[in-house]
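Engineer: okay, structure incoming, though there's no sequence with it:
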């Protein structure tokens, strides 16, 4: 008798009448059913696929940022590094997705662009949540979600809660570094503005990283996150520019012009300024 080949594909589990299959576990029928182009244009399939995948990565980033922020709020500095590293890797996937979309030419896009009306990534709740958690606080940007009360409520709650940078500054204060009350008690619905005392606190950390290694490492990881966020924004801008030029966006913004202005947003100002002051 010959022994069964342990490495043969025939040894795989074949009967899924009483257990979850790969497709069952991932609800692939539901996932594929959501891929519903509204035109016969070939490249609309690409357009939908890239945006579906991006939404999944954005939701993962929200989840990881939220956990990291909870940990920072509890005074934990090592565990958040793992979550923030995962955020950075997910951001890399998001940025790379634009490269796939760039294979679509202007003529390809014009075949279906008018079919989805005023729908736009500007209305992505997951993207807006990432934006808010990272500290880009602009209340007017919640208005497109007014027709979705639960979504709007979640975004509004995040808008009035500490950002990941706010949690980090509170951690600095807990370590005995000087972070002024007007910074710790600021209106959280507004973006963080550079403050000389906060810069001085970071200078203390960066001049003595051995003593403050955990917050020093945290600061560098936060810069990785913002650096990647900027790269994603830049790739978004160039993708739009090469596809529709300077035409207005479908959601009502100026399109590439709006995206170009967004490139100037700075989320963690003192972490960039500390390099000049060292």
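Structural biologist: That came in fine, so what should we check first? The model shown is predicted, which means the values in this text are computed figures rather than measured ones. Numbers count the residues shown, from 1 in each chain.
Engineer: switch to C-alpha atoms for all contacts and neighbour counts from now on
Structural biologist: Fine.
Engineer: give me the most central residue, the chain.
Structural biologist: Nearest to the mean C-alpha position of the chain, by Cα atoms, centre = their mean, lies residue 130 at 4.5 Å.
Engineer: ok, residue 242 - contacts?
Structural biologist: Counting by Cα atoms under 8 Å, 6 or more residues apart in numbering, residue 242 makes contact with 102, 106.
Engineer: redo that, cut-off 10 Å
Structural biologist: For residue 242, the set of contacting residues under the criterion of Cα atoms under 10 Å, 6 or more residues apart in numbering consists of 102, 104-106, 256.
Engineer: adding another structure so you can compare the two:
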């Protein structure tokens, strides 16, 4: 019997659909339209795009954690490779907006009311990404009830060192002296510009071409995130105009407030001094 159970457990993952749990995965696209005979063709696209976004958010969190670990291990080759993968995923996420923009305003408005209070601002994985990148603030907690799994995840990320915290420690360990006050900053505080860090980065850019590669990939990541935010705003504007967003948000007006806010401000500030 033990051998039979072992064989059955092995066979469960020997097929493509079994390994990927396709039956479960493909059952998750549950349309709300059509329940009263008013099926809307584009709702399936809307659901799939956002589910795919959440899968990519999960992978980005996985890769960013690994990048942070590679910094602690002083593993520069794997770190650069991981950063390149992160950038490639981000490009795919930006490109997915092209697909979403094939949905015209009337097609979205036909089922928009079925979203009720659901809003992309409730994506706790995206908030986790922001926290991992150093954009920390307690105001986001109010969207998630005390004790909920989402709240617990966010609280854990809030208390963790950000990628930027790890990056500063990595630079210091490699001989690029980072001011003690910056290395010892409260990890729950948002990343703020630092004259001392900027001075160290200017020296690094002039003396250490290998680490410059890493710095530039962090700039690419920051720029890619800002590009995604911009494209997201324009997609919302062309789809719902100036209407309020779902979930009691201000729609595009709210999203525009997130533009032009880099997560690694020191890497942008030094451009004038190089």
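Structural biologist: Nice, I can see it. In this text, all values refer to a predicted model and were calculated from it rather than measured experimentally.
Engineer: follow-up on the earlier one: leaving aside the residues adjacent along the chain, what's closest to the residue nearest to the centre of structure 1?
Structural biologist: In space, not counting the residues next to it along the chain, residue 130 of structure 1 is nearest to residue 62; the distance is 5.8 Å by Cα to Cα, 6 or more residues apart in numbering.
Engineer: what's the answer for residue 228 of structure 2, then?
Structural biologist: Take residue 228 of structure 2 and drop its neighbours on the chain: the residue closest to it by Cα to Cα, 6+ apart is residue 94, 5.3 Å away.
Engineer: show me what that neighbour lines up with in structure 1.
Structural biologist: Residue correspondence, TM-score structural alignment: residue 94 of structure 2 in this structure matches residue 95 in structure 1.
Engineer: so its match makes contact with residue 237?
Structural biologist: No. At 11.3 Å, residue 95 of structure 1 and residue 237 do not qualify as touching, with contact defined as Cα atoms under 10 Å.
Engineer: need the three-state assignment for the residue nearest to residue 130 of structure 1.
Structural biologist: Classification of residue 62 of structure 1 into helix, strand or coil gives helix, according to DSSP: H, G, I helix; E, B strand; the rest coil.
Engineer: just to revisit the earlier point, identify the residue of structure 2 aligned to the residue nearest to the centre of structure 1.
Structural biologist: Pairing criterion TM-score structural alignment: the partner of residue 130 of structure 1 within structure 2 is identified as residue 129.
Engineer: residue 30 of structure 1 now?
Structural biologist: When structure 2 is aligned by TM-score structural alignment, residue 30 of structure 1 is paired with residue 24.
Engineer: what lies in contact with the helix or strand containing its match?
Structural biologist: Taking DSSP states H and E as the definition, one finds residue 24 of structure 2 inside helix 22-25. For helix 22-25 of structure 2, the surrounding residues in contact (Cα under 10 Å, 6+ apart) are 16-18.
Engineer: compared with structure 1, how much does it deviate?
Structural biologist: Once the two are superposed, helix 22-25 of structure 2 sits an average of 0.9 Å from its aligned residues in structure 1 (mean Cα distance after the TM-score superposition for structure 1).
Engineer: on that earlier part again, the match of residue 30 of structure 1: neighbour count?
Structural biologist: Under the neighbour criterion other Cα atoms under 10 Å, residue 24 of structure 2 is assigned a count of 10.
Engineer: can you pull the contacts of the match of residue 94 of structure 2?
Structural biologist: By Cα under 10 Å, 6+ apart, the contact list for residue 95 of structure 1 reads 54, 228-236.
Engineer: ok, residue 56 of structure 2 next?
Structural biologist: Going by Cα under 10 Å, 6+ apart, residue 56 of structure 2 touches 50, 62, 86, 89-90, 92-93, 125.
Engineer: so it versus residue 252 of structure 2, what's the distance?
Structural biologist: Separation of residue 56 of structure 2 from residue 252 of structure 2 (Cα to Cα, to the nearest Å) stands at 23 Å.
Engineer: if we can go back for a sec, need the contact list for the match of residue 130 of structure 1.
Structural biologist: Taking Cα under 10 Å, 6+ apart as the contact definition, residue 129 of structure 2 lies against 57-58, 60-61, 64, 135-136, 154, 157, 162.
Engineer: among these, who's most crowded?
Structural biologist: Counting neighbours by other Cα under 10 Å, residue 162 leads the contacts of residue 129 of structure 2 with 26 neighbours.
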